[in-house]
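Trainee: Provide a 3D model corresponding to the input given below.
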Amino acid sequence: MGIELHHLRGFLAIADEQHFTRAAARLRLSQPSLSRNLRRLEEQLGVRLLERTTRRVTLTPAGERLYRQLAELLPRLEEALRPDRAGEILRLGFTWGFPAHWAHEAMDRFHEVTRARVIPIRRDEPLAGLDRGDADLAILRGSVTSPGIRTVTLQQEERIVAVAAHSPLARRERISWSEIPDLPLIINTVSGTTRLEDWPAERRPRLAATCTNFDEWLEAVAAGHGIGVVPDSIADRHIHPSVVFIPLEGAPTVPLQLAYPRQGTHPLTAEFVTLIQQAFAARPD
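Mentor: The predicted structure is shown next:
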């Protein structure tokens, strides 16, 4: 049978209210939608449930019988379909620079609404473990080209330059993107957001060193092996006594994205995506 819960809820609302308009308002449906649902229910059961006149709605004997049974059974069924999600865990992957404030606010709000918890998981991999099933969602920086991953862009981040505190560059107030090819560059090849390909082939920076994670990259900059280019939000989270961050002018922005699988998505993903977008929108500028 093609009977669904919304058909049964609609019938109970009409029977309680004895009025289509009031029942539709109670269910937040249009009256035509409610009428179609009732007609579908009657067609599936093969009986008339209501007698309709221009002034009132009354139950037929078959409607009375169904109402008595549903009034007891439907609340119990809906309670059974309302699971306790207190033990559910949503794994949120990241590579480095876990966003402060708004991300934690979204996690707290998510727990209040669903009773499930979000656990941050760091993976020094391009997709933060999302492709290997270690994470249910991930906060990623830069472009994501994997066909099995869906993304929601939260913002475009500006870039800054990281230099050793003892470098003459540390005294600069700003550096231009066009100057970077003249400087030795350190690149995080696994989870970084800067590549030599960001510049034209005829004018690319000299590669001073490569690293495979953020911590190695930061220490290489601190040691003076070269400079680094990262999103400006990192300056607030990763303070290093031997590294100075300088504004970078004219650089392309870096997308900050929330990513999750196109298939096999955790059932709570959509709710968390909505909450994190709300928390991000409400953050102070």
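Trainee: all contacts plus neighbour counts: C-alpha atoms, from now on.
Mentor: OK.
Trainee: mind listing the strands for the stretch 1-150 of the chain?
Mentor: 50-52, 57-59, 89-94, 117-122, 137-141, 149-157 (DSSP state E, counting those that start in this stretch).
Trainee: the fifth one packs against which elements?
Mentor: Identification of packing neighbours for strand 137-141 by 3 or more C-alpha pairs under 8 Å, 6 or more residues apart in numbering; DSSP states H and E yields strand 89-94, strand 254-261.
Trainee: want to put them side by side, so please do this one too:
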Amino acid sequence: MSKYCYLLSFFLYPLLIQADATCAAEDGVCTLTNDEASHPPPACRTVVLSFVHDIYSNGGSAQAYKPHQPEKNEICNPLLYESSRYRTATWPFFSFSSSARPPQLNLTIQPWRCEESTCCEWQNSNVTLEIWQTRPDGTYSSLRPGQQEGDCRARQQGNTLTFTTVAPGSTGSLGGLGPYGYDLAPYGPPVLHILAQHPGMEPLLLNLPILTQRTTLESKPFHYSDWRGAAWTQPQVDVAPYHIALWEPNIAENSIDIHLDVYLQPQKDRVFLTKKLCRSWIYGLPSSFFVEPISVCAASMLDFFAL
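Mentor: Sure, this is the predicted structure:
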């Protein structure tokens, strides 16, 4: 029953506002009330999320993060990448590149505020979401200020946020930052990087895997682990602080509608985001180069790399 909690919250909402209901979870019961009919009912989680002090604890990477991006709802312009090479990897030691048009992604992201219970409240005040990704060929746009601003990067504020983009490509041991797009095995799954911020809430960094079956556009798992070295492999969490509530392919339109629930927790300390992102003492080593944002933590390194 618990795995259907998220779907119940959205698709049965017209019925739920007429009377109270309950949604069973593994460690408790989530009560859905009708106090405010204009708001979505609470969402259920099957396992209580613990407070984390390391922004990288949820498996996200900020390696190609670039601050101060324009506020818009288009991450990669789909029209610019209709004829782009589309490179993805389904396991670590081979990436497949084709001229097939990468699918368009229509994202709806719903932030939730989660306390120490199985119920999460709708976060009805503005959350800032920054999303960045590789192009379909697995390369990132420039990390230098004033260059390629807004190319496959977007920022938006709201309580329910929508974005359009194209499916990202996979990166290898050079993390998509190699010269002229050059990369090496082992490869990892293509992902969207998401950074969620709200005053009073812990900043949340996520990698959302976007690996699809080429013919059906259904979600596809990445085989084996991400073997791009210990420096790149992020912690494996039992329960990720997000849930894909909807993945709906449209083969005729070559598009996928995705509804993503993101779970934020109350802030426990007021450490600046820069300090949370920049945890290494020495930059340039793999332990920082492919995890933390060079443009924020070690901007001087951009003088030595064509990024």
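Trainee: where does the TM-score land?
Mentor: Superposed pair, TM-score by TM-score structural alignment, normalised by the length of the first structure: 0.20. Supporting alignment: 103 aligned residues with a C-alpha RMSD of 6.6 Å.
Trainee: still on that earlier bit, of the helices and strands packed on strand 137-141 of the first structure, which is nearest E42 of the first structure?
Mentor: strand 254-261 (40.5 Å; C-alpha to C-alpha).
Trainee: give me the contacts around the helix or strand that comes right after the closest one.
Mentor: Per DSSP states H and E, the first helix or strand lying C-terminal to strand 254-261 of the first structure is helix 269-281. The contact list for helix 269-281 of the first structure (C-alpha atoms under 8 Å, 6 or more residues apart in numbering) reads 90, 102-103, 105-107, 109-110, 136-137, 154, 258, 260.
Trainee: what angle separates helix 269-281 of the first structure from strand 137-141?
Mentor: 40 degrees (axes from the mean of the first three to the mean of the last three C-alpha atoms, to 10 degrees).
Trainee: which strands and helices sit next to the helix or strand hosting C23 of the second structure?
Mentor: Assigned by DSSP H and E, C23 of the second structure belongs to strand 21-25. Secondary-structure packing of strand 21-25 of the second structure (3+ C-alpha pairs under 8 Å, 6+ apart): helix 5-11, strand 28-32.
Trainee: re the thing from before, now the helices and strands packed on strand 137-141 of the first structure as a markdown table including mean neighbour count and distance to R9 of the first structure?
Mentor: As requested, these are exported to a markdown table (neighbours: other C-alpha atoms under 10 Å; distance: least, C-alpha to C-alpha, whole Å):
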| stretch | mean neighbour count | distance to R9 of the first structure |
| --- | --- | --- |
| strand 89-94 | 22 | 31 |
| strand 254-261 | 22 | 34 |
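Trainee: between those, which gets nearest to P231 of the first structure?
Mentor: The nearest among these, by C-alpha to C-alpha, is strand 254-261 at 6.7 Å.
Trainee: and L12 of the first structure, what does it touch?
Mentor: Counted by C-alpha under 8 Å, 6+ apart, L12 of the first structure has contacts 67, 70-71.
Trainee: just the buried members of these?
Mentor: 67, 70 (16 or more other C-alpha atoms under 10 Å).
Trainee: and the contacts of L12 of the first structure, which of them are in helices?
Mentor: Counting by DSSP state H, those place 67, 70-71 in helices.
Trainee: give me the neighbour count for P14 of the second structure.
Mentor: 12 (other C-alpha atoms under 10 Å).
Trainee: what about it, which SS state?
Mentor: helix (DSSP: H, G, I helix; E, B strand; the rest coil).
Trainee: if we can go back for a sec, need the ones in helices among the contacts of L12 of the first structure in a markdown table (columns: distance to V118 of the first structure).
Mentor: Below are those laid out as a markdown table (distance: C-alpha to C-alpha, whole Å):
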| residue | distance to V118 of the first structure |
| --- | --- |
| Y67 | 42 |
| L70 | 37 |
| A71 | 37 |
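Trainee: for the closest residue to F11 of the first structure other than its chain neighbours, the count of nearby residues, please.
Mentor: Spatial nearest neighbour of F11 of the first structure, excluding adjacent residues (C-alpha to C-alpha, 6 or more residues apart in numbering): L38 at 6.2 Å. Residues lying near L38 of the first structure (other C-alpha under 10 Å) number 22.
Trainee: what's the distance between L38 of the first structure and A62 of the first structure?
Mentor: 14 Å (C-alpha to C-alpha, to the nearest Å).
Trainee: cool, and R159 of the first structure?
Mentor: In terms of C-alpha to C-alpha, R159 of the first structure sits 70 Å off from A62 of the first structure.
Trainee: and for R22 of the first structure?
Mentor: For R22 of the first structure, the distance to A62 of the first structure - C-alpha to C-alpha - is 22 Å.
Trainee: picking that back up, want to throw the helices and strands packed on strand 21-25 of the second structure into a markdown table with mean neighbour count and distance to C44 of the second structure?
Mentor: Output for these, formatted as a markdown table (neighbours: other C-alpha under 10 Å; distance: least, C-alpha to C-alpha, whole Å):
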| stretch | mean neighbour count | distance to C44 of the second structure |
| --- | --- | --- |
| helix 5-11 | 17 | 6 |
| strand 28-32 | 19 | 6 |
